[in-house]
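Participant: Sequence first, then the predicted structure, then my questions.
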Amino acid sequence: MSRGPVPAPFERAIRAAIAGGIDYLLSQQDGDGFWREFDLAPGPSEAWTTAWVGWCLTGAAERGPAARVRVQAALARACRAVMSAKGDAGWGYNRRTGADADSTAWALRFCAAQGMALDGAGLLAPYIDAGGGVHTFVEPGWGRWTDAHDDVAANAGLALLAMPKAGATLQRIVRRVIERCPGHTFWWSTQAYCIAWGLRLVSACPAQAPGGLPPGFRRALDALAGPASCFDVAHRLLAALALHDAGAANSWCAVLLDQWQAPAWPGSPVLLVPDRTTATPLDPQAEMKALLTTSICVRALSEFLRLPDHIASSAT
């Protein structure tokens, strides 16, 4: 895929927004290396959001050598912080909560991007069933939180891509993602999240999809209502990149630039904390600092600038 020629003013605007977003994210890192976000009952998130922001910054388009030095120093602090929060079963929302598959997968993706060799397959194995479903929690008593969740499966698969000895387990997850295409979100109010990461996983594993990307992903993406947040738009851009849809990618880039409000993109109320026993409608949880939104916007725009490189080359 090639994004085609990009007008110089458009590219300059993208690079300026990325640079501003990076500066904002670096300014929000706490002294102990964590990026903390959300105000939920267990407190703010630590390892999960730090790994998310760190992974996004690992693939960000920095402005030059000085900026790279600043980013790398921040990422080194973040990596030490994430490792300090690891328990025997992996990582959780923060150090006061038990481990879960999604936090563990994000931590593994970030640590792998930082060159660390961890037994990711072993850590994720307890959460993955024989059919490739990935259960967010495995402890008894967590109700619906222990179900297999499509919006966690692709993330776990992407973590396993960077791990040795993950072949058979990864294949089960990819097959399930394809079978359940486009999947359903449980932890997020935007279906674009599930579509984007599912597409990214399947496109990085062509042997599991010999007929190409399942058309259900594109149909689901086309059926989405108008974008509700910057977080949603960034995931639509990631989906367009995975689909090699240059026209859509250019359009979503333009939307993200319109949404940019220096020094960051506005926070997105998209995180859900579902009831453990009933499917009660929920109000999404708002970000406190717009860290997840700003970092995923930075990453998505950076990947757009890296085209025409194949999207699978940076899948993990």
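Facilitator: Noted; the coordinates are in hand.
Participant: C-alpha from now on. contacts and neighbour counts both.
Facilitator: Fine.
Participant: Show the residue spans covered by the strands in this protein.
Facilitator: Per DSSP state E, the chain carries strands over the ranges 37-40, 43-45.
Participant: In JSON lines: these, plus mean neighbour count and distance to Pro182.
Facilitator: What follows is those, written out as JSON lines (neighbours: other CA atoms under 10 Å; distance: least, CA to CA, whole Å):
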{"stretch": "strand 37-40", "mean neighbour count": "16", "distance to Pro182": "27"}
{"stretch": "strand 43-45", "mean neighbour count": "18", "distance to Pro182": "28"}
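Participant: In a markdown table: those strands, plus distance to Arg219.
Facilitator: What follows is the strands of the chain, written out as a markdown table (distance: least, CA to CA, whole Å):
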| stretch | distance to Arg219 |
| --- | --- |
| strand 37-40 | 32 |
| strand 43-45 | 34 |
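Participant: Compare these and report which one is nearest to Thr278.
Facilitator: strand 37-40 (19.4 Å; CA to CA).
Participant: thinking again about what came up before, out of the strands of the chain, which is closest to Pro281?
Facilitator: Of all the strands of the chain, strand 37-40 sits nearest to Pro281, with 17.4 Å by CA to CA.
Participant: Which elements pack onto that closest one?
Facilitator: Where contact means 3 or more CA pairs under 8 Å, 6 or more residues apart in numbering; DSSP states H and E, strand 37-40 is packed against strand 43-45.
Participant: Which one, of the strands of the chain, ends up nearest to Gln259?
Facilitator: strand 37-40 (20.7 Å).
Participant: wait, Arg95 sits on Ala85?
Facilitator: Yes: taking contacts as CA atoms under 8 Å, Arg95 lies within contact range of Ala85: 5.8 Å.
Participant: what touches both of those two?
Facilitator: Ala47 (CA atoms under 8 Å, 6 or more residues apart in numbering).
Participant: who wins for proximity to Ala113 among the strands of the chain?
Facilitator: With CA to CA as the criterion, Ala113 lies closest to strand 43-45 of those, at 20.7 Å.
Participant: what's next to that closest one, contact-wise?
Facilitator: Residues outside strand 43-45 that contact it (CA under 8 Å, 6+ apart) are 36-39, 93-94.
Participant: from the residues you listed, which single one is nearest Thr185?
Facilitator: Nearest member of these to Thr185, counting by CA to CA, is Tyr93, at 18.1 Å.
Participant: Neighbours of the closest one, how many?
Facilitator: 21 (other CA atoms under 10 Å).
Participant: Next up, a structure to set beside the first:
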Amino acid sequence: MTVQTLAPILRFVLDAREWPCPDRLAKLALQLPAVATAGLEIALGAEDAIDLQQRVKSADEMACLTRWLARTTPAGIGWQRLTAAFASIAGDIDELWLELDAPPADGSGEAPLSVFVQLSDPGASAIARVLAAFGMPLDPSREEALARCLAACGPGARLSYLGLMLGRTGAPLRLIIEGVAPQDARGLLERSGWPGPIASASDWIDRLFVHADRIRLALTLAETLTPDIGLECFVGEPAANDPRWRCLFDLLVQHGLCTAARRDQMLGWPAMLTPLSAQSWPEALIADALLRSEPDARWLDCRISHAKVTLAPGVPPRTKGYLGFIEVGNPSAADPAPPPHVGAAGVTAAIDAATGFLLSARNQAGWWLDYDGFSEGPADEWVTAYVALALHDCGGSDARAAATRAWHLLTARARSGWGWNFLQPADADSTIWGLRLAAALGQSATTAASDAIRFLRQHLHADGGIATYRRDLYAHWSDGKAVNPGWYDSHACVTAAAAHVPDLGPELRAHLRDVQLVDGTWRGYWWQQPYYTTGLAAEALAATGRADDADRVARAAAATRVTLEQDGGIAALGERPFDAAWALRTLLLQPMGQSDAIEQLADLLRSAQHADGSWTASAALAIPNRQGDIVPAIDNRRRFTTATVLTALARYERLKPADQ
């Protein structure tokens, strides 16, 4: 019986993506079993040989590798060690990667094998068992260096993969450390005894985190730790083609670490290959489908994995890109159920739980992301500024530190202002929330904030309102992309937010007075419901101390109570905590005793809180597209809604009588 290899699957994918398959790469694929998850390692700065990787994870894949090793063990010390060790380490590992370095171009020598294992419990004892199984026990000095690296990991950091470079001289170990807080990267390197240039590495980590959601540190342990380090940068979720990858690759191109051609190759790789969309589906995949006890649709998801910047003393940084494909099942399966509603014992407990959720909801870099599902990518700059301000106003030292980190990231991204994300033109609304965060942090005099104020003033219309976008600025950034002309008009929701920015003139509040509706509310351009815009506008006018503005605020509060009744009563907002929170903020502008609805809304929000501290996603946008249709959007990650409720409950707690 012919033993299936990775080679025909790899060639099929490369042909489908119109990528070349060099002979050396095809020969590497002949040394690996027909497991349809593989990766390519490509030099980004120059043409070079391509290394090949393969992931083995599921029970079926582990069984396939077992059969492969029993039947066709390739030559080489690495393969011999893997064959001897595999059965005994299976209980310690969750995932295994095989990596074959491209052999010399003249065909001499063997392809060196490296094995990367993800341990179920990455502790010293499990590591020792794996190394013993491979015949690689550590001498005392290497054991001490390994122990120092493990001990150097701070809260949240861990050994993600243990790499055994079996085919390289001295069989060094590669330690992949995940979850290192940006502010602790320097400390970890110092505690581990890493002998490389720590200041330079820290600077690169900070620079890359501006556009990378996650960075893993790759340290090499030979006789001792070597002075080189790899910074493995990830963007987005593994199962999603995140357009924000372009920002990271553009950064590498700007620093001369990636050619424009390689960037475009990497960005052009993602695709979904299905039996219906591609011809000559690989024989091995057809056989697997027939043998599965529960047949289901499977296809090949071509993804970008990560980009790696390697730093070493005395030489320029080197970069590699990692991309590949994985066999996946039906991606339209239902999302996991949200956490149950448990409610908090009191307002303080609800605030603490919400703060904890938001702190844990940041990515490693410190960004908050929300509103997935757009071709433009998720929102990060706008959402981060909004959430960071909520935490700064409501949280303790950890929350304020997170807000400070957010401002640091926004400053590094500043392009006069901020936007939905860095791929999109800066807009007035996102810039407003960045400026409000700057004011809360005492950073209004910084260059980034001063530039943002000037940018924001360019969006002021003659009627005293603020437009989200200015036509010429948007056209310049987006290469003339056509959008709904209404994007360039004055927007009450944006103007209401801007009225809270220090140093802006009184014309914004004058505009708000002019556009308050007869029923007492304000209607936003971007929002499905009036609660957000009404709350922001009422708060801006309440701060003036003018009697006529107090009347307008009273009308807004009365209108909010009427709107609540028309919406089916307060109880009907149980699944719309975003609107309930803004209604609460509007009513809190009146004396507490004037409305039973205040207590009812506070009780509703506490009871609607999920077990993880969040609230149901309900910050519902209504985005007019260029055709005039309304595109709905929701904060599916629940960051925006939770930040809103957090702020509302914190204001309620500050204003309620002490005996409540």
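Facilitator: That came through fine. Since we're looking at a predicted model, the values are computed, not measured.
Participant: sorry, back to before: between the strands of structure 1, which one is nearest to Ser189 of structure 1?
Facilitator: Between the strands of structure 1, strand 37-40 lies closest to Ser189 of structure 1; by CA to CA that is 15.4 Å.
Participant: Tell me which residue of structure 2 lines up with Leu305 of structure 1.
Facilitator: The alignment partner of Leu305 of structure 1 in structure 2, by TM-score structural alignment, is Glu653.
Participant: burial count for the closest residue to that match other than its chain neighbours?
Facilitator: Leaving aside its sequence neighbours, Glu653 of structure 2 sits nearest to Val347 (CA to CA, 6 or more residues apart in numbering; 6.8 Å). Residues lying near Val347 of structure 2 (other CA under 10 Å) number 19.
Participant: With Asn155 of structure 1 instead?
Facilitator: Using other CA under 10 Å, Asn155 of structure 1 has 26 other residues around it.
Participant: for the aligned residue in structure 2 for it, what are its contacts?
Facilitator: Residue correspondence to structure 2 (TM-score structural alignment): Asn155 of structure 1 is matched to Ala497. If you count contacts by CA under 8 Å, 6+ apart, Ala497 of structure 2 has them with 429, 432-433, 536-537.
Participant: just those residues now: which is nearest Tyr161 of structure 2?
Facilitator: Scanning these for proximity to Tyr161 of structure 2, where the rule is CA to CA, the winner is Trp433, at 39.1 Å.
Participant: Might one say that the closest one is in contact with Tyr386?
Facilitator: Yes: proximity of Trp433 of structure 2 to Tyr386 meets the contact threshold set by CA under 8 Å, at 5.7 Å.
Participant: So between the two, which is more surrounded?
Facilitator: Per other CA under 10 Å, whichever of Trp433 of structure 2 and Tyr386 has more neighbours is Trp433, with 26 against 23.
Participant: Roughly how far does whichever residue in structure 1 pairs up with Gly465 of structure 2 sit from Val177 of structure 1?
Facilitator: Correspondence of Gly465 of structure 2 to structure 1, assessed by TM-score structural alignment: Gly133. Here the criterion is CA to CA, to the nearest Å. By it, Gly133 of structure 1 lies 9 Å from Val177 of structure 1.
Participant: between those two, who's got more neighbours?
Facilitator: Regarding Gly133 of structure 1 and Val177, a neighbour count based on other CA under 10 Å identifies Val177 as having more, with 27 against 23.
Participant: Between Gly133 and Val177 of structure 1, which contacts overlap?
Facilitator: In contact with both Gly133 of structure 1 and Val177: 150, 153, using CA under 8 Å, 6+ apart.
Participant: residue ranges for the strands of the stretch 51-200 of structure 2, please.
Facilitator: For the stretch 51-200 of structure 2, applying DSSP state E, counting those that start in this stretch gives strands covering 51-56, 93-100, 113-119, 158-164, 173-178.
Participant: Kindly name the residues of structure 1 that line up with the longest one.
Facilitator: This means strand 93-100 of structure 2. Going by TM-score structural alignment: strand 93-100 of structure 2 matches no residues.
Participant: Which parts of the stretch 301-450 of structure 2 are helices?
Facilitator: Along the stretch 301-450 of structure 2, the segments classed as helices by DSSP state H, counting those that start in this stretch run 347-360, 381-394, 397-413, 428-440, 447-457.
Participant: Distance to Pro316 of structure 2 for those helices - can I get that in a markdown table?
Facilitator: Shown next, in a markdown table, are the helices of the stretch 301-450 of structure 2 (distance: least, CA to CA, whole Å):
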| stretch | distance to Pro316 of structure 2 |
| --- | --- |
| helix 347-360 | 36 |
| helix 381-394 | 31 |
| helix 397-413 | 23 |
| helix 428-440 | 35 |
| helix 447-457 | 30 |
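Participant: and the gap between the residue nearest to Asp30 of structure 1 when sequence neighbours are not counted and Val71 of structure 1?
Facilitator: Nearest residue to Asp30 of structure 1 in three dimensions, chain neighbours excluded: Arg36, at 7.6 Å (CA to CA, 6+ apart). Distance of Arg36 of structure 1 to Val71 of structure 1, computed by CA to CA: 17 Å.
Participant: For the residue nearest the centre of structure 1, give me its contacts.
Facilitator: Centroid-nearest residue in structure 1, with CA atoms, centre = their mean: Trp52, separated by 6.3 Å. Shown in contact with Trp52 of structure 1 (CA under 8 Å, 6+ apart): 106-107, 110, 292, 295.
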